[in-house]
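Visitor: Predicted model, plus sequence, below.
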Amino acid sequence: MDHLDANQQPTKVARVVDLVRGMVHDGRLTEGDPLPSTRALAGELGLARGTVTAAYEQLDGEGYVVLRHGAVPRVAATLGALSTAAPPAGAAGLRPGAATAPVPTVRTVPPAALVDLTPGVPAVAAVSARDWRAAWRQAAAQPLVAAYPDPAGEPVLRTQVANHLALSRGFAPDDGRVVVTAGTTEAISLVTESLARRTAAPRVAVENPGYRAGRRAVASAGGAVVPVPVADSGIDLDALRAAHAGERLDAVLVTPSHQYPLGGAMPVAARHELLAWAAAEDVLVLEDDYDSEFRHRGSPLPALAALDGSGVVVHVGSFSKVLDPRLRCGYLVLPAGNTVPDGGAPAGAGIRAARSGRGATVASVTQHALAHLMSTGALRRHVARCRRDYRTKRRMVAETFEGVPGVRVRALDGGLHAVLELEDTPTADLVARLADRGVLVADLQDYAAPGSGLELNGVVLGYAPPSGTELRAALRTIRTELGPAPPS
């Protein structure tokens, strides 16, 4: 959505955005062309520098330009099939650096070009190349050590994770409570394995619909998966208590900050209620805090671990939704006090034993590179850039489907994905038709626990990886497949 004033007239920011868009579309600005600095363009157009900065940030989020700290702004890589419209008024005043733009070559993308909107992947290409290379150089420069690595993880990364949680999630664990894992799924598997040391086939409640890989991790570690329905604000606590009353639960896996996939956020009162119940019933709470860095609306809610006074929460985090899932690196934080309420086998000790039994699963060089990204502020800068980008893309999704009959848009308060709940459109047919047109999305039904009887109709789409122009085109394709727009 372009910036509008009270009379619905484009603001100065919107006019700068339209100016650059127009020059890209008519070919006078092409891939890789440098743009004037914010100061230079502001002087040239007689605008405030902040106006140009805001316009550049919007264009960056839409995928037209690439902004990097300390680098010249440039036109983004291939923008797909762009129309050759007449330039907007005033476009001649913008010069890409000191050079004259070459005669344009209009780039097109074949109709079958693939835009993958399946969820779960961040904007990997948004990572600063300079910061990324510096982190791996520093990691490679570490001295070789003739010893096996600490199964709990490299101390330097555990310290950085503890500092990160203190700044961003409201609790400051001792770094001795931090255990490095090969992502969220291994963390869940480790916890389930630790519970199996106390109880054969521990029963673990999971949200339904919910995180598919989490269910598989529980089952692969010998646990019994117990699906529990979710409400608009997260797991249904009444249904959770009923499941426990039927047959005792050993743990519950929740995504309280941004329920996956439906997107609800558990209110603070419900968080306290869950923790009090878990402490009274000796149930371990696995808090999957998978994308808490990307809260787009409302104030961030405290992590369950920040409210835990009884030592019942295992906090689980990952770098997969922040940087790159191929790193396969995450962490868990052992419960405060490392004990369970009834004085039984210490929960923390069981997890440590499971970790030691498997040995280290994340390469030391990867851990050192991540620690460098965190200690230098590079990760924080990357998250800030992505947050701006995701907010712009979130707005595209909301605007595309606003007011569409039979469509409810969910999960837009945070994260990297959106859910389109559909009243009448058969989902399987829609997913197949979209794939034929080069747009991949996920079927919401796939997130229901098998055999639970839960029936869902909708699609899940991830909006982080594609450029703004790719996303815009893909959303238009989805909108077309949902039926013609009503006459204006």
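Guide: Perfect, I can see it now.

Visitor: Only C-alpha atoms from now on, for both contacts and neighbour counts.
Guide: Will do.

Visitor: the longest helix in the protein is where?
Guide: If you go by DSSP state H, the chain has its longest helix at helix 378-401.

Visitor: Could I get the buried residue list for that one?
Guide: Burial within helix 378-401, assessed by neighbour count using 16 or more other CA atoms under 10 Å, is assigned to 378-379, 381-383, 385-394, 396-397, 401.

Visitor: Also stretch 349-369?
Guide: When neighbours are counted by 16+ other CA under 10 Å, the buried residues of stretch 349-369 are found to be 350-355, 360-362, 364-369.

Visitor: Among these, name the ones in helices.
Guide: Among the buried residues of stretch 349-369, the ones falling in helices (DSSP H) are Gly350, Ile351, Arg352, Ala353, Ala354, Arg355, Ser364, Val365, Thr366, Gln367, His368, Ala369.

Visitor: mind giving me JSON lines with these and columns for distance to Ala411?
Guide: Formatted as JSON lines, the entries for those read as follows, by distance: CA to CA, whole Å:
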{"residue": "Gly350", "distance to Ala411": "35"}
{"residue": "Ile351", "distance to Ala411": "32"}
{"residue": "Arg352", "distance to Ala411": "35"}
{"residue": "Ala353", "distance to Ala411": "37"}
{"residue": "Ala354", "distance to Ala411": "34"}
{"residue": "Arg355", "distance to Ala411": "34"}
{"residue": "Ser364", "distance to Ala411": "35"}
{"residue": "Val365", "distance to Ala411": "35"}
{"residue": "Thr366", "distance to Ala411": "32"}
{"residue": "Gln367", "distance to Ala411": "31"}
{"residue": "His368", "distance to Ala411": "34"}
{"residue": "Ala369", "distance to Ala411": "32"}
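
Visitor: Asp69 and Ala279: what is the separation?
Guide: Quick fix: residue 69 reads His, not Asp. 47 Å (CA to CA, to the nearest Å).

Visitor: In the host helix or strand of Ala279, which residues are buried?
Guide: With secondary structure defined by DSSP states H and E, Ala279 is part of helix 268-281. Neighbour counts over helix 268-281 (16+ other CA under 10 Å) mark Ala270, Arg271, Leu274, Leu275, Ala276, Ala278, Ala279, Glu281 as buried.

Visitor: From those residues, pick the one nearest Pro302.
Guide: Among the buried residues of helix 268-281, Arg271 lies closest to Pro302 (CA to CA), at 9.1 Å.

Visitor: who touches the closest one in this structure?
Guide: Arg271 makes contact with Leu304 under the criterion CA atoms under 8 Å, 6 or more residues apart in numbering.

Visitor: where's it relative to Ala243, distance?
Guide: With CA to CA as the criterion, Arg271 and Ala243 are 18 Å apart.

Visitor: Give me the contact list for the longest strand belonging to the chain.
Guide: Taking DSSP state E as the assignment, the strand of the chain that covers the most residues is strand 224-231. With CA under 8 Å, 6+ apart as the test, strand 224-231 has contacts from 201-209, 215, 218-219, 235-236, 239-240, 243, 264, 449, 452.

Visitor: Got another one to weigh against that:
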Amino acid sequence: MDQSSKVSVVVARVRSLVHDGTLRAGDPLPSTRALAAELGVARGTVVAAYDQLDGEGYIRTRPGAAARVLAGSGVPRPSTGRASAHLPAVAAPGDTGDAVGLADPSRPGDPSDPGDPGNSGDPGDRAVVDCRPGIPAVTAISDRDWRAAWRAAADAPLRNALSDPAGLTALREQLVAQLGLARGFTPSVARIVVAAGTSEALSLVVEALRARLGRAPRIAVEDPGYRSGHRALTSAGAEVVPVPVGADGIDLTVLARTPVDAVLVSPTHQYPLGSVMPVGQRRALLAHAAATGTVVLEDDYDSEFRHRGSPVPALAALDTDGVVVHLGGFSKTLDPRLRCAYVVVPSGAVGAAVLAARTARGAVVAEPVQVALAHLLRTGAFRRHLGRIRRDYTHRRERIAVRLATSGVPGLEARALTGGLHAVLTWPGPGTGAAVLARAAADGVLVADLADYETVRGRSGNGVVLGYGAVTLPELDRALDVVLAAVRATGADPG
């Protein structure tokens, strides 16, 4: 048996022990060295198996600590006052080192088995699986790194002073370095403004445009698009103008004949449909903006998670005319409850207006939060965290792609899987997204209706948006089972 097969057998065995309840949430696993010795396989085999199980959401590995079970019944085993390092019922292989017999993947408890307890029973007795988009894997960050960041915040000296409205210099310096590494441009610290989330950042820009124009700005938005962002624009007094989205992002032909003061786009991974704006289209958008005096608001909300294809440069990295206002933040990479985003303003009148608006409003993000984030960036903990969750999200994305490709639902399409934390499922026929959402919710799975992202109803057809950032692989399997059954039951086109 080759190395890959041995890894697969170890993975299947641990999965089955989780699914049948032998291993429960919180249980420790043996060290890779101990389990390799017990099974008579190379330690690298167990390391690879643990790495795959971590990526699938069954276990969580930590440097210097025992791997522990994440998935399972969801009920931690009562503490006995000491951790067990024994993996129950794992039979050692024969003298040949062959791992055959370590697991029988068809036994009850395997994810593909219809008798799996995770896929049966009364829905009323089961926990709700929340697959609504916008929830990242908050708990994936290293406990050690997270605690160290907040210790750094607690250790920061107290001072009798007001916070800098633009944000702490230490955080803004680290953001410059991160943007240079990840997005291909290095603005000056003076061009970065800290905001309380993307919605506050957008309202800040609207305030700046109102002051500069002397009237309510007209802002083109993608349709379907980022509904919370659209509400932030209108709440701040802007007039929102919906523009349809095509395979390459916002329709530039429609935009060219639509007089607006600014345009809000998500070019790296259009929200929610997932289209990626090619470089040629990006340059065309920037040329149009420069020629017409239009401000381009670039929502770079999840550019860190590119699952397929080469990284695409930020619009701000291509901007030679000072027309792009770049928006980024930590809601998708760390925790939306931090309420911390940032704005990179261009040089010139627009940038000066945003800085003036920020100064007038004052500081909005607590200094301890900014110190903690600066620590995560400065020490490399943030980049280590991104590396871990990229792997996790890629595993889940691949699982969705395989499941949908073999779903047997005629006309079912999956979109937005090139990156990010969500997938869009669309289908022909009379079954609406609202009907699928309601049926899935009755079975304990929460998703979003694609129609809720539209300004002009009916542009995108029937569909739902399924977030996979915060769910384990077993929860994702259950969610897909429920959603696909709901699509069939509510009337997908039989073909």
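Guide: That came through fine. Every value quoted in this text rests on a predicted model; they were computed, and no experiment measured them.

Visitor: hang on, the earlier thing: distance from the helix holding Ala279 of structure 1 to structure 2 after superposition?
Guide: Average distance, helix 268-281 of structure 1 versus aligned residues of structure 2 after superposition (mean CA distance after the TM-score superposition for structure 1): 1.0 Å.

Visitor: Tell me where the stretch 1-150 of structure 2 has helices.
Guide: According to DSSP state H, counting those that start in this stretch, the stretch 1-150 of structure 2 carries its helices in the segments 3-19, 32-39, 43-56, 143-155.

Visitor: So what's the residue count around Leu262 of structure 1?
Guide: Residues near Leu262 of structure 1, counting by other CA atoms under 10 Å, number 27.

Visitor: residue in structure 2 matching it?
Guide: Following TM-score structural alignment, the counterpart assigned to Leu262 of structure 1 within structure 2 is Leu273.

Visitor: Please give the number of neighbouring residues around the nearest residue to that match once chain neighbours are set aside.
Guide: Leaving out its chain neighbours, the residue that sits closest to Leu273 of structure 2 by CA to CA, 6 or more residues apart in numbering is Ala416, at 5.4 Å. Counted with other CA under 10 Å, the neighbours of Ala416 of structure 2 add up to 21.

Visitor: Ala416 of structure 2 matches what in structure 1?
Guide: If you follow Ala416 of structure 2 across to structure 1 using TM-score structural alignment, you land on Ala411.

Visitor: Hmm, Val419 and its match touching each other?
Guide: Yes. Counting by CA atoms under 8 Å, a contact exists between Ala411 of structure 1 and Val419, whose distance comes to 6.0 Å.

Visitor: overlap in contacts of these two?
Guide: When contacts are counted by CA under 8 Å, 6+ apart, Ala411 of structure 1 and Val419 are jointly contacted by Pro261, Leu262.

Visitor: Not counting sequence-adjacent ones, nearest residue to Asp300 of structure 2?
Guide: In this structure, Asp300 of structure 2 finds its nearest non-sequential neighbour in Gly328, 5.4 Å apart by CA to CA, 6+ apart.

Visitor: and what of Leu307 of structure 1?
Guide: Here the nearest residue to Leu307 of structure 1 in space, its sequence neighbours aside, is His272; by CA to CA, 6+ apart that works out to 7.3 Å.

Visitor: roughly how far apart are the one you found and Gly234 of structure 1?
Guide: His272 of structure 1 sits 14 Å away from Gly234 of structure 1 when distances are taken as CA to CA.

Visitor: again with Ser168 of structure 1
Guide: Using CA to CA, which is the criterion applied here, Ser168 of structure 1 is 21 Å from Gly234 of structure 1.

Visitor: before we move on, which element is the aligned residue in structure 1 for Val193 of structure 2 in?
Guide: Superposed on structure 1 with TM-score structural alignment, Val193 of structure 2 falls opposite Val179. Here Val179 of structure 1 sits within strand 178-181, counting by DSSP H and E.

Visitor: mean deviation of that strand from structure 2?
Guide: Between strand 178-181 of structure 1 and its aligned partner residues in structure 2, the average distance after superposition works out to 0.5 Å, using mean CA distance after the TM-score superposition for structure 1.

Visitor: ok so, going back, list the contacts of the residue nearest to Leu273 of structure 2.
Guide: With contact set as CA under 8 Å, 6+ apart, Ala416 of structure 2 has these partners: His269, Gln270, Pro272, Leu273, Gly274, Ser275, His422, Ala423, Val424.

Visitor: Looking at the residues you listed, which is nearest Pro28 of structure 2?
Guide: Each of those was checked against Pro28 of structure 2 using CA to CA; the closest is His422, at 30.4 Å.

Visitor: all strands of the stretch 51-200 of structure 1, in order?
Guide: If you assign secondary structure with DSSP state E, counting those that start in this stretch, the strands in the stretch 51-200 of structure 1 sit at 65-66, 74-75, 115-116, 178-181.

Visitor: Relative to Gly380 of structure 2, how far out is the aligned partner of Val439 of structure 1 in structure 2?
Guide: Val439 of structure 1 is assigned Val445 in structure 2 as its aligned equivalent, the criterion being TM-score structural alignment. Between Val445 of structure 2 and Gly380 of structure 2 the distance, using CA to CA, works out to 36 Å.

Visitor: do Ser235 of structure 2 as well
Guide: When distance is defined by CA to CA, Ser235 of structure 2 is 37 Å away from Gly380 of structure 2.

Visitor: What sits closest to the residue nearest the centre of structure 2 if chain neighbours are left out?
Guide: For structure 2, the residue lying nearest the average C-alpha position, counting by CA atoms, centre = their mean, turns out to be Leu421 (3.4 Å). Nearest non-adjacent residue to Leu421 of structure 2, counting by CA to CA, 6+ apart: Gly469, 5.1 Å away.

Visitor: measure the counterpart of the one you found in structure 1 to Val121 of structure 1 for me?
Guide: For Gly469 of structure 2, the equivalent position in structure 1 is taken to be Ala464, counting by TM-score structural alignment. Distance, Ala464 of structure 1 to Val121 of structure 1, using CA to CA: 7 Å.

Visitor: So if I had to pick from those two, which one is more boxed in?
Guide: Using other CA under 10 Å as the criterion, Ala464 of structure 1 and Val121 rank with Ala464 on top: 28 against 21.

Visitor: Would you enumerate the residues in contact with that one?
Guide: Residues in contact with Ala464 of structure 1, defined by CA under 8 Å, 6+ apart, are Val121, Pro122, Ala123, Tyr390, Lys393, Leu416, His417.

Visitor: I'm done for today, thanks for sticking with me.
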